[in-house]
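> Quick one, fold the following:
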Amino acid sequence: MGLLMSLSLLVGPVYAQDKAEPDPEARVARAEATLKAARASLDDADTPLTLDALSERAQSAKDDADAAAKALAPQLAQVNEQLAPLGEVADGITESREVAVQRAALGRQRNALDGTIKRAELAAVNASQLLADIDKMRVSQFSEELGRKVASPLSPALWHQVAEVAPSDTTRVVGLYRQGASAVRTAFKREGWGVPLLGLGVALVLFFPLRLWLRSAGRRYAASERAPKGRLRRSGLAVWLLAVGTLLPGLAAWTLLSALDSVGAIPPRLQTVSGHFLLATCFAAFIVALSASLLVPKRPSWRLLDLDDTAARNLRKYAWSAAAVSWISIMLVAVDHAARTSEVNTIALDGVIALTYLGLIMAMLVTLSRLHRRQTAEAAERAEAQAADARARGPAQRSGWMVLTRVAGNLVVVAAIIASLLGYLNFAKFVTQQLVWGGIVVLTMTLLLKFADDLCTAILHPDSRFGRTVVLTTGLSAAQVEQAGVLLSAVSRIGVVILAMLVFAAPFGNLGSVLGSIESLSHGISIGSITLEPGKVVLAVVVLLVGLALMQALQRWLVETYLPKTELDLGAQNSISTVARYVGIILAVLWALAALGIGFERLALVVSALSVGIGFGLQAITQNFVSGLILLAERPVKIGDWVKIGDQEGDIRRINVRSTEITVGDKSTLIVPNSELITKTVRNMTMGNAQGRIQIQFSVPLNTDVAAVKQVLLDAYAGHASVLQDPAPSVYIDSISGGQVAINSFAYTSSPRSTYGTRSDLFFSVLQELAGKGIALSAPTDIHLVGEGQR
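This is a model prediction of the structure:
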């Protein structure tokens, strides 16, 4: 019953209140009266429906109290501001009569407001405690209901009891039918057939031609060139089919019921049945539309689930069966409550519903099992046919969601069968209905997750119309716009998951309390003296984005327009633009914090606390942290650079906020604090110019043909593929002394990393070529000391 009650809260009729909202004093009084009456009725609440009603009343009282306190708080602040200039009356001083009268009036007003606010806060606390007590009682009753044991539906005892009360229950149902038929005849006789027939005609038009035409129009648009490119056309069509397939039947049912109710054809005892008729129609239509959106038996290319045609057709039939079973079960339960049949008949009805759902679940599990076997066999055949590619393809494709569904379904089936045999029909009905409900929620969440991701990424794609507009107007890069689309997709998908969790948990308790909790969260979360409200958070994000956009525009103007017109050098221009960027970021953050409600005085407290922490030993950590921010912002070194610091050199692999990881030549990792890269001398081999330089030096005797030596070097440089021709290699005579000519030559490569190997190749080539031409290199002079006795 929890599922049906929650669904009725979700889609049931909502009656608007036309009365004007009372003043805060009246709302506090109403909240106190409501809480007193609800607390007095709590001991007599013995059914879930009664607890739900009490929970709604307690939540309404809490809302009244919170609204009253919130409305009176500004008035109290205003009165305190008016009293502040008057100050306190000093001893021995008599103030004027006008000031005394004004002080007394403001004091009475302040006391009255303060008292009312305290009453409202106390009422809110009492309402929260009452809601907690109701939840405890609901959990206790729910546990008792699930654990209640009756006769097994397979035993003759239960059906013997049903047969005994069948005549009286039949009389009650027939009486309910006669009451409804009498009301219809009386209403038609009094008001005529015009309005009911008009409602029936409109309902039929909504249900058949309009619904079918809208479905067909959606398919035609999705297949046309006007539809968005990519996956959005498929998920968008699925959402459209789901909306049309749910809203049109529900609107048709509501039109028919409204026409009958307008002429008084629905008696009071059948009002609940009519509401459940609307609920059952919407729920059944939702199941059918969801299956049509996800399965698409006739169009496999538009199918969102990994199913073959056979499984899609079978599951489509079971979806129709589930919709029919849900509609019939909701209506039977509604008629059973309206007719006030015996408890034995209600227990038997719950057992029949549980067994029906059980059979439906078992049929679906058989279909999924066959599908899994077919997918495994097809994967094995592909592996055999293409043995060479078997390792790339894998042995057999397994669907994780299918395995999980089968495991959960088998567990529920076993638990429901055992519970039914032992007589725990309420438990069996709950677990089977909850599995069906959970499956519907998960499938709906899957569809909405796909749609949210496709919509957000398509809207903020750089190639889309809106994405190009954002790039042109804000100056953001295409990658940044695409990243914004991914982030928006993540936020929207998180919202879908949270909503799905709330909807799934609705049958476990009163949905009104859950919605009340969400509403209270929407008013803000208090962290100390700061209240974070959703509206302020959104405003702060917008302000931050606008501030960063303005900062980027200003920096672009400085770099591209203003600074080139000045006489400053490039280093000064870069420093000015960098400082402007930092100042802009700081101002944007401060502006966003102000929009969030965090004033500068609180920031001053945070900075003071941070300075105290720094004074007690956080200097090094803070220094490395700030140095890391500078490295990430200014990028004097970046990932992939080849740097030399001290006697160590290597490639930068990662820059953290505290340290930088450098991979040295022996493949080990050197972890360097960021402050070392900021405060010490660092040689960046690849920062300004990514080219490497080769230097070859040697000496030849004075009588050597230096022109031939020069040509040998130039030919060696020209013959190596890694040596660049621009800048061109060069050969110089460095010096002539001691009967030797010092040759010095330079060449360049595309990367410093290739310098060592290229220089080694050139050495081999030059030595071989010089030896072939008979050109000898100068050798070190050996000096031998010979004594006089050895002459």
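> From now on I want contacts and neighbour counts done on CA atoms only, so please keep to that.
Noted.
> Could you look up the SS state of the residue positioned nearest the centre of the chain?
Closest to where the C-alpha atoms of the chain average out (CA atoms, centre = their mean) is residue 494, at 2.3 Å. What DSSP: H, G, I helix; E, B strand; the rest coil gives for residue 494 is helix.
> To check against the first, give me the structure of this:
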Amino acid sequence: MTPFITALRNVLLGLVLVTGLAVPALAQLTAESRAYYQDWLKTANRAEEVIDASRASSAALETLRKELTSYRQRFLEARTENGDRIKTLEGQISALGKAPEEGESEPEDIAQLRASLEEQLRDLKVPRIVSEEAYSRANGLISEIDKIIRERRTRKLLERGPSPLNPEHWPGALRTLSRSASSIWNETASRIGSATTAERISNSLPALLLLLGIAAFLLLRGRPWAHAAGDYLRQFGSSGRGVWGFIVSLLEVILPFIGIICLAAAVELSGILGSRGTLLLDYVPGWALLVLSFHWLGNQLFSGRIENDLVPVQEGRLNETRLMVDILAVILVMQDALVKLENIETIPSSVHAVASFPLITAAALVLLRLHRIGAKRRQKQSADTAEDGAIAAGANRILTFARRASYLLGFVSPLLAALGYVNAAEALIYPAVSTLALLAALLVFQRFLGDVYGWLSGKGSAARESLFAVLIGFLLAALALPLLALIWGARVADMTELWSRFLEGFQIGDTRISPTAFLTFAVVFAAGYALTRLIQGSLRNSLLPKTKIDPGGQNAITSGLGYVGIFLSAVIAISMAGLDLSSLAIVAGALSVGIGFGLQTIVSNFVSGIILLIERPVSKGDWIEVGGLMGYVRDISVRSTRIETFDRTDVIVPNSDLISGTVTNYTRGNTVGRVIVPVGVAYGTEPRKVEAILTEIAKAHPMVLLNPAPYVVFQGFGADSLDFEIRAILRDVNWVLSVKSDMNYEIAKRFQEEGIEIPFMQRDIWIRNPEALSTGGAAPDSAESSSPPAPAIPPKLDVSDLQQDQEGEGEADADK
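So this is what the prediction gives:
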């Protein structure tokens, strides 16, 4: 039992003691436990008062929410404490049997033991009950705070303020902005001319010179250094050309950014800025990074090289497109500077509307211009889109959708701002720009990771269209979803709330399934599966081949080990993950009955597969015949067996057919088999001579066993021949066709040498009307005597004109 749980239990028991409902033995409470629970009660009561008053600012509510979240997390962890001990006590109480009914009694020893166990069980359940109640209260307070903040943001978003097109607001806005800029300038001028600043600069002169020198070198020489680094990296191979180019482009951003950081640090160290300037100076590196990043994205998207262009542009519009991207970055910086200035100065809403309207309009015009350039490019290059790769086509579809949405927002946002809905316009136009930048960054990083894969695998730029690149794209898109939600107004607290709910998991009976438990299950099962495959490979390749077990038995051992290993891996993984599936036993039992009826064929094949592995009537590599199919067994799986026929086609046979049907196994146990070669000779041939020749041929073949010796059978007298058969036992029945072919060749050769005739069927053809053949030979017409005579065409004969006679020996006769 943890100190926290003990403290909660003692606090609750103390509260019960105060109300007079507990025995004196439970009254001992520590000061620490009382203080902790009292702090929680004070925090919860204060939160309820703040929520009821609804006067606190959103920032104050966020702070209060963080405090409540920490309490809720501790209560969540405490809800599952002592679970094993509680189960043990419940099992002990259940072992004592059912409690006696009213008016009945049980032995005193059992009654005392039951009372003691029930008292321990109540004590252990107290912290869980307290934690459950406190968790529910904290969760409810957090939900109420989130609701208040969301309602405030919605009201602010839909609030209509002064129109920036009203000329009455222009002079006041100009004066306010000029006064703010003048105050910053005057503060800086006064600090520069002060003796304190001069003394500070003098004291920190070495550091200032160092920072300024680093900044100057990085800002002026950063780009050449980046290209020099790229030239050095290209020596490691052309397959990584995309990787080296990406690294060089990143260095072109990182080196100037470090220089700007050094420059800002030097300015801050000098102390020449006033309080307002110092506050704004803290944001300068971030603004510089924003501008550099947009410039980098523009160069990556619109590189001007066909092989590297993620978004091809119309010829002659490359520089204009990059300029539009840079202008968007400057607009975002100016908008953020306006927001930061409002945090420093008190600026009326009319001033904000007038100052923000030009930025909104400029951003909208840039988006419209980018859409127009893209439309021209699509009109000109529509014929090339069919040749794009799958990834490029998908990226183009996403960018086309984003471009159309930006085109719509480019019209809507300035209109909303002109009507006074400046907050709504800002909530549309700037997230749209940020979304486009995020999508562009995803495309760039997907291509970079594809190039890395191509470099490591040696595929080069072809890896950009590989399956790995597609999977990386999906992964990056999933990781970008939280960023996309934050861009469009989601709070960080909303994201953390979703993450905490995700980590909390869901409850099934008494079992809570969380991502941690699932990850533990996956890791343990994967490790067990890998270990099983490793042991199978070792047995198959190293140990079993050195034994006297036949190949079929070796395959059965490795397959059975695989089934056992996977089953044990699943059981161990469930146990390590802490999943208690006993509550699902009834549901699983009922479900298994339904599945059994629906999948009885599959279950039958599965059981048959296990029987095949145990009894092994058929093994891998056997030559079998089943159901009219003949071939070699190539694989025995859980459900079916794969047979390769002599036509080199695979036939999948259910395992149940091999168990319940008739199977002929030609190579079971050994490869010895019999070959029968039939042969016929003409009547009048000496049979004993034929027998001697055939016996000699059979014994001479190297595949024929001499023990038992081959023999010749005189089968009988056929219609046209004397029928003989060679019957011999082969060393390997798999060569039966080759042996028959070899023997037939040798028989034909020996019979020709010995003058033995092999009879064959002959037919006599009787022509009923031979005069019809002579009528077609008439003399040609005299008019055509100069040309060679055409061949006579015999009249067409029908079936009745032909008569077959199988009794003759050879010649056609036309003397009917």
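> The residue nearest to the centre of structure 1 and residue 416 of structure 1: what is the separation?
Remark: distance between residue 494 of structure 1 and residue 416 of structure 1 (CA to CA, to the nearest Å) = 33 Å.
> which ones are touching the alignment partner in structure 1 of residue 488 of structure 2?
Applying TM-score structural alignment, one finds that residue 488 of structure 2 aligns to residue 508 in structure 1. Contacts for residue 508 of structure 1 were tallied using CA atoms under 8 Å, 6 or more residues apart in numbering; they are 2, 3.
> gap between residue 508 of structure 1 and residue 305 of structure 1?
Distance, residue 508 of structure 1 to residue 305 of structure 1, by CA to CA: 29 Å.
> and what of residue 23 of structure 1?
54 Å.
> of the two, who's got more company?
Comparing residue 23 of structure 1 with residue 305 by other CA atoms under 10 Å, the one with more neighbours is residue 305, at 15 against 11.
> which stretches of the stretch 651-791 of structure 1 form strands?
659-664, 669-673, 683-684, 692-701, 730-737, 740-749 (DSSP state E, counting those that start in this stretch).
> what's the answer for the stretch 501-650 of structure 1, then?
Counting by DSSP E, counting those that start in this stretch, the segments of the stretch 501-650 of structure 1 that form strands are 525-527, 530-532, 642-645, 648-655.
> Output these as a markdown table; include the columns distance to residue 467 of structure 1.
Shown next, in a markdown table, are those (distance: least, CA to CA, whole Å):
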| stretch | distance to residue 467 of structure 1 |
| --- | --- |
| strand 525-527 | 34 |
| strand 530-532 | 31 |
| strand 642-645 | 37 |
| strand 648-655 | 31 |
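> mind giving me CSV with the ones you listed and columns for mean neighbour count and distance to residue 349 of structure 1?
Listed next are those as CSV, based on neighbours: other CA atoms under 10 Å; distance: least, CA to CA, whole Å:
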stretch, mean neighbour count, distance to residue 349 of structure 1
strand 525-527, 11, 46
strand 530-532, 16, 50
strand 642-645, 19, 77
strand 648-655, 19, 66
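> what's near enough to touch residue 492 of structure 2?
By CA under 8 Å, 6+ apart, the residues touching residue 492 of structure 2 are residue 486.
> ditto for residue 616 of structure 2
Applying CA under 8 Å, 6+ apart to residue 616 of structure 2 gives the contacts 552, 553, 556.
> Could you identify which of those has the most neighbours?
Among those, the one with the most neighbours (other CA under 10 Å) is residue 556, at 20 neighbours.
> Touching, it and residue 611? I think so.
No - assessed by CA atoms under 8 Å, residue 556 of structure 2 is found out of contact with residue 611, at 10.3 Å.
> what's around the closest residue to residue 330 of structure 1 other than its chain neighbours, how many residues?
Once flanking residues are discounted, residue 330 of structure 1 sits nearest to residue 280: 6.0 Å by CA to CA, 6 or more residues apart in numbering. Neighbourhood size, residue 280 of structure 1 [other CA under 10 Å]: 26.
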